[in-house]
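Q: Turn this into a structure:
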Amino acid sequence: MNKFQLRPYQENMVSEILGSLAQHDSVIGQLPTGGGKTIILSAIAHEFIKRGESVCLLSHRDELVNQGAAKLEAISGQPVGIIKSGYPDDGDRLIQSASVQTLVRRLRKYPADRFGAIIIDEAHHAAATTYRKILNHFPAAYTLGFTATPCRGDGAGLDDLFSHMVTGPTIRELIEAGHLSPYKYLAAEKSMIVKGAKTRGGDYTSKSLARLNPRDQLAADLVSSYRQHCDGLRCLIFAIDRDYSKAITAMYQAAGIAAIHLDGETPSEVRKAALESFQAGEIKVVSNVGLFKEGTDLPAIEALQMARPTKSLGLFLQMVGRVLRPAPGKDEALIIDHGGNWERHGLPCGDRTWTLEGVQKPKRAKRLVKNAEGEIIEWEPVELIQTNVTTREIQPGNVDHGLQGRSPELDGFWKMALDELLKEREAMGYQKGWVGYRLKDINAPLEVWRAAALELGYKPGWAWYKWRESRAA
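A: Next up, the predicted model:
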């Protein structure tokens, strides 16, 4: 190894993985995005090289192949060959960085004992047939996977590919240690519609999401929330599909904000120039489709807008991981969730227990309360932010909804409507739950539910639970 210095937790992971490989022939390491997995796998590769064994790093995208080769060479101090279309064969080099698609076509060129270890970058993809063909071709090689999210798109585990898992520090621990950026998480009060969306491969289909969510309205909402909460910051957007991303970009440009759309079909030289301009602050907003989920090291990203809902915990964590890399002058990252993803997956720093069988559900900051019918329910604590575009800040530790000791202020129509319902209930002798049914009928906003909870003597969580229930109806 050269001058690169391992952090203490990285040293621990290297030691634990090498120890595990003495007992298991297939090990997967889990480390949050931005935790420095490349330096860890480089240190492990170096140990194999010292024993005279060669190593192959597998990546599923061409850009990751080149990035992996450059980082491995810089960190290990060893020349790295590239197995990819259009590159010369440097087969004598002990470290190879290979494209999965290229290597699977060239397997006949390589003897079964060519590599002592196969290292799989973004190993949550390893269940694909191409990976299995490669691993079967090199049966004697150790298999080491690395990923921030060791689960498939549908949440299933990887226990059929790996026999042992080594986990690193959590997102929360990396933030507390200063290795990831602290963040503020805002969520749109009216999140994108998913009711009626079709699911394929464990996630919503882009086509059905596009059908349910008006494109121009979404684009306008994104520009509005950007203006209110992160005006002037460098922002990355994840969009539903190419048409949506282009419409979002056009809306930003019409508002006088320097923005560009990028996707997998954008020429590499255009992407490179755009990211350099983004890094320099000349471009403020990059809207993308499926391009920056993995393997993108852009600490310049200061804000993130999620303009796509996802059922996939892995995709959610990959998206938010883009904005959590620390950078000089970046005191706090900003995440604006227009897709309601926090309701499905919790917050980025939520406690998660990763296993080979998948991930246990995050321990969200919830309390048990009783609803009007005496049933035990759970509720998610949030803090509301009063702005022109209605968003709320999601904070795990804030458990009183801001209701204790004060009454939400209502005026106009909603004050009159709630007053009338309360008077009618008292006059007719109805149960308290009757007010909730009527609020649901008239599609009352959250602040009305909050005021009703206080008037009826319910705990604060009742308002949040019933309001969310009314939205799903």
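
Q: CA atoms for contacts and neighbours, from now on please.
A: Noted.

Q: mind checking how far stretch 255-263 is from the chain centre?
A: Put simply, stretch 255-263 sits 22 Å off its chain's centre (Cα atoms, centre = their mean, to the nearest Å).

Q: Now tell me what touches it from outside.
A: The contact list for stretch 255-263 (Cα atoms under 8 Å, 6 or more residues apart in numbering) reads 223, 242, 245-246, 249-250, 252-253, 271, 274, 282-291.

Q: The same query, at a cut-off of 7 Å, please.
A: Contact with stretch 255-263 is made by 245-246, 249, 252-253, 271, 283-291, as judged by Cα atoms under 7 Å, 6 or more residues apart in numbering.

Q: What residues sit buried inside it?
A: 257, 258, 259, 260, 261, 262, 263 (16 or more other Cα atoms under 10 Å).

Q: same check, this time on stretch 386-395
A: Neighbour count says stretch 386-395 has 389, 391, 392, 393, 394, 395 buried, by 16+ other Cα under 10 Å.

Q: Now show me the structure for the sequence below, then we'll compare the two:
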Amino acid sequence: AASVLLESPTGSGKTVMGLAIARYMQAVYGYKVGWVAMRRNLLTQAAAENERRGFDVDLTTISMFEKRPPHVDMLVVDEAQHDAAMSMANLHCQIRPQAVLGLTATPFRSDRIRLCFDKVIKDCGIHQLIQDGYLSRYHHYTMPKYTPEAVARFYLADRQRWGKTLMFFHQQQQCDECLALLQTAGVRADVVTSKTNRQRQLDEFAAGRTDVLINMNVLTEGFDCPTLRTVFCRPSGKSCTIQMGGRVFRQHAAEPIKQIVQCRETRHPFSKTAAPDQQFVWTGTAWRTLSVNPQIDAMTELSRKLIARSQVDLPKLVAAHRPRTNPWRRSTQND
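A: Predicted coordinates for the structure are as follows:
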């Protein structure tokens, strides 16, 4: 196949898989490899991972918006759900690579334009990777309404519970409103946009000098922070919800349980994608768990075992009418 799409969740190692395939193609076929992405930080991460992991791929990084891209034999498309965009069509026409490898966690687009790859390789999904220990386990929280005031109120009411937090909103005004509420309460928060110094903001967050990052959509891709504990996901459909929630599943020893917070009005609760360890819902005064109480579960199991071992005498009336022959005995010709 000349083009292959590799579908794998956020945090499962798509960049490493892509680099491993690129190294093989370069070693065996002598391909010149280009790595293309929509955001510069994705290109920086790929180059850094190439060096850190020792793949030593001779890699040419290419912006999706490059007007005169260099010629390469193999093109690796990071976040390949953008491959149907006009800018990517222009790149394909100019480069005309012999092989194309697409990497994505969400192989569908809101405009319903189909991605065209000869072959699609699917992984086992977020739920299975959590069960197998490759991604972090998580708790799911459901709040009534999703507004800047509500999100700020829930966060400020229990800052220790949420830890390092990422918040998503639909509009810039909502981001700014939430930022003002948090900063007034003394929270070290920042809004990330396409115009801010994103790398500095991410470095401050990773170093623990910022507690909360707020954005609309820019951090749905290329945001890698294993110490992130909580994501507040704005109401959205399946694709965007998986992109937002997927930020939190990278493993870290200090954060064994991650958290996703959504509202009742969302079109796609994350629990439809992967089963949480526990589910919590806001009752108006406190968070209440929807999961089975482990103590009650243990008592129920013990009761079942005790009942199974108990000797029970039938009532005399029932015993008197018991059949004297075994109803399950196979009949013979002499019966």
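
Q: Please work out the TM-score for the two chains.
A: Once superposed, chain against chain, the TM-score is 0.78 (TM-score structural alignment, normalised by the length of structure 2); 289 aligned residues with a Cα RMSD of 2.6 Å.

Q: what span of structure 2 lines up against the longest helix along structure 1?
A: Ranked by residue count, the top helix of structure 1 under DSSP state H comes out as helix 412-428. The alignment of helix 412-428 of structure 1 onto structure 2 (TM-score structural alignment) finds no residues at all.

Q: what's downstream of that helix, the next helix or strand?
A: Once helix 412-428 of structure 1 ends, the next helix or strand along the chain (criterion: DSSP states H and E) is helix 433-441.

Q: And that next one, what does it pack against?
A: On a contact count with 3 or more Cα pairs under 7 Å, 6 or more residues apart in numbering; DSSP states H and E, helix 433-441 of structure 1 meets no helix or strand.

Q: roughly how far is it from the heart of the chain?
A: Taking Cα atoms, centre = their mean, the mean C-alpha location of helix 433-441 of structure 1 is offset from the chain mean by 36 Å.

Q: what does stretch 70-86 of structure 2 contact?
A: In contact with stretch 70-86 of structure 2 (Cα under 7 Å, 6+ apart) are residues 31-37, 95, 97-104, 106-109, 113, 115.

Q: Buried members of those into ChimeraX, please.
A: Restricted to buried positions by 16+ other Cα under 10 Å, the ChimeraX selection for the contacts of stretch 70-86 of structure 2 reads:
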select :31,32,33,34,35,36,37,95,97,99,100,101,102,103,104,106,107,108,115
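
Q: Sort out for me which of the contacts of stretch 70-86 of structure 2 are in helices.
A: Those of these lying in helices (DSSP H): residue 95.

Q: any idea where the helices of the stretch 151-300 of structure 2 begin and end?
A: In the stretch 151-300 of structure 2, the helices defined using DSSP state H, counting those that start in this stretch lie at 159-162, 172-184, 198-206, 238-245, 294-309.

Q: Tell me which of these approaches residue 275 of structure 2 most closely.
A: When the helices of the stretch 151-300 of structure 2 are compared by Cα to Cα, helix 238-245 sits nearest residue 275 of structure 2, at 12.9 Å.

Q: Could you give me the buried positions within that closest one?
A: 238, 240, 241, 242, 243, 244, 245.

Q: follow-up on the earlier one: now the angle from the longest helix of structure 1 to helix 433-441?
A: 150 degrees (axes from the mean of the first three to the mean of the last three Cα atoms, to 10 degrees).

Q: buried stuff in helix 412-428 of structure 1?
A: 418, 421, 422, 425.
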